[in-house]
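J.: got a predicted model here, sequence first, then my questions.
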Amino acid sequence: FNSTHPYCILPSSLKIFNSTHPYCILLFSFKIFNSTHPYCILLSSFKIFNSTHPYCILLSSFKIFNSTHPYCILLSSFKIFNSTHPYCILLSSLKIFNSTHPYCILLFSLKIFNSTHPYCI
């Protein structure tokens, strides 16, 4: 987050693998649930609504700025596990890149590299 665009996630905070793996997000950027919930992203990794809405992601935090900010994440791409896993975002809910949703993260770009790349989702 920066002062110019306070509701925008900085590309640097996503720690993208530049040349080697340009579409991968580093595991430690999102602090997932290791062995117990390997496909979930912890909600607590993101900005939330303090005490009033402790399990909610701020809608404004995920604003998309079209061509100017191509690395922003679209909130509608995510679904929350509500009752079962209130702190998790379903990884499978990430929408596929296509003409309809050009700014959504590709599901296949969040590759699991296991032993070879332990810090990648």
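T.: Good, I have the coordinates.
J.: every contact and neighbour count from this point should use C-alpha atoms.
T.: OK.
J.: tell me the helix or strand right after the helix or strand hosting residue 25.
T.: Assigned by DSSP states H and E, residue 25 belongs to strand 21-25. Sequence order places helix 27-30 as the next helix or strand after strand 21-25, per DSSP H and E.
J.: just the buried positions in that next one, please.
T.: Using 16 or more other CA atoms under 10 Å as the test for burial, helix 27-30 gives 27, 29-30.
J.: putting a second one here so we can go through both:
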Amino acid sequence: MSKQVLNVGQCGFDHASITEFLRSHFDVAVTPAADEPEALSALEQRSFDLILVNRKFDCNGADGVEFIQKLDGNAPPVMLVSNFPEAQDAAVAAGARPGFGKSDYGNTEAVQRISDVLQNGDA
């Protein structure tokens, strides 16, 4: 059975790239959410195994770390998608797991981080 990933705040191109990256390594279904209301609605409607959050939402420039801070403790594991180490640090401080950047697609460490959540259930 496919793992469910919610991909929040990406543009269409980046959503497609992330989906391709994830599907090349895992059996996943990736659901896009443009912004916070769409993401929260998706989370109310079904369960996800992982939430990926863009550093800055493409549709409105909202801050991904602020969105992560708003998620409650019952949310699935969350990872920030950003190449900026300071943004990753802020996301982890807000409760996210260490994430990856768009330049890390295929990077062994990024794949292992995702695998720890999706395949090993290390939530």
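T.: The structure has been received and is ready for your questions. Keep in mind it's a predicted model, so treat the numbers as computed, not measured.
J.: TM between them?
T.: In this superposition the chains share a TM-score of 0.30, using TM-score structural alignment, normalised by the length of structure 1; 70 aligned residues with a CA RMSD of 5.0 Å.
J.: strands along structure 2, start to end?
T.: Applying DSSP state E to structure 2 gives strands spanning 3-8, 28-33, 50-54, 78-81, 97-100.
J.: show me what the strand holding residue 25 of structure 1 is packed up against.
T.: Contact here means 3 or more CA pairs under 8 Å, 6 or more residues apart in numbering; DSSP states H and E; on that basis strand 21-25 of structure 1 packs against strand 16-17.
J.: residues in contact with the strand it packs on?
T.: 22-26 (CA atoms under 8 Å, 6 or more residues apart in numbering).
J.: and stretch 44-51 of structure 2, how far apart are its ends?
T.: Taking CA to CA, to the nearest Å, stretch 44-51 of structure 2 runs 13 Å from one end to the other.
J.: what helix or strand is the nearest residue to residue 42 of structure 1 once chain neighbours are set aside on?
T.: In space, and not counting its chain neighbours, residue 42 of structure 1 is closest to residue 88: 4.8 Å by CA to CA, 6 or more residues apart in numbering. Assigned by DSSP H and E, residue 88 of structure 1 belongs to strand 85-90.
J.: flag every buried residue along that strand.
T.: Of the residues in strand 85-90 of structure 1, those buried (16+ other CA under 10 Å) are 87-90.
J.: okay, those in TSV with distance to residue 53 of structure 1 next?
T.: Shown next, in TSV, are these (distance: CA to CA, whole Å):
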residue	distance to residue 53 of structure 1
87	12
88	15
89	16
90	19
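J.: which pair of those spans the longest distance?
T.: Maximum pairwise distance among the buried residues of strand 85-90 of structure 1 (CA to CA): 10.0 Å, between 87 and 90.
J.: any shared contact partners between the two?
T.: Common neighbours of residue 87 of structure 1 and residue 90 (CA under 8 Å, 6+ apart) are 80-81.
J.: thinking again about what came up before, and which of the buried residues of strand 85-90 of structure 1 is nearest residue 55 of structure 1?
T.: residue 87 (6.3 Å).
J.: right, and that closest one touches residue 81 too?
T.: Yes: using CA atoms under 8 Å, residue 87 of structure 1 is in contact with residue 81, at 7.4 Å.
J.: related to what we said a few turns ago, tell me the most packed of the contacts of strand 16-17 of structure 1, by neighbour count.
T.: Greatest neighbour count in the contacts of strand 16-17 of structure 1, by other CA atoms under 10 Å, goes to residue 24: 22 neighbours.
J.: so how many other residues sit close to residue 53 of structure 1?
T.: Based on other CA under 10 Å, the number of other residues close to residue 53 of structure 1 is 10.
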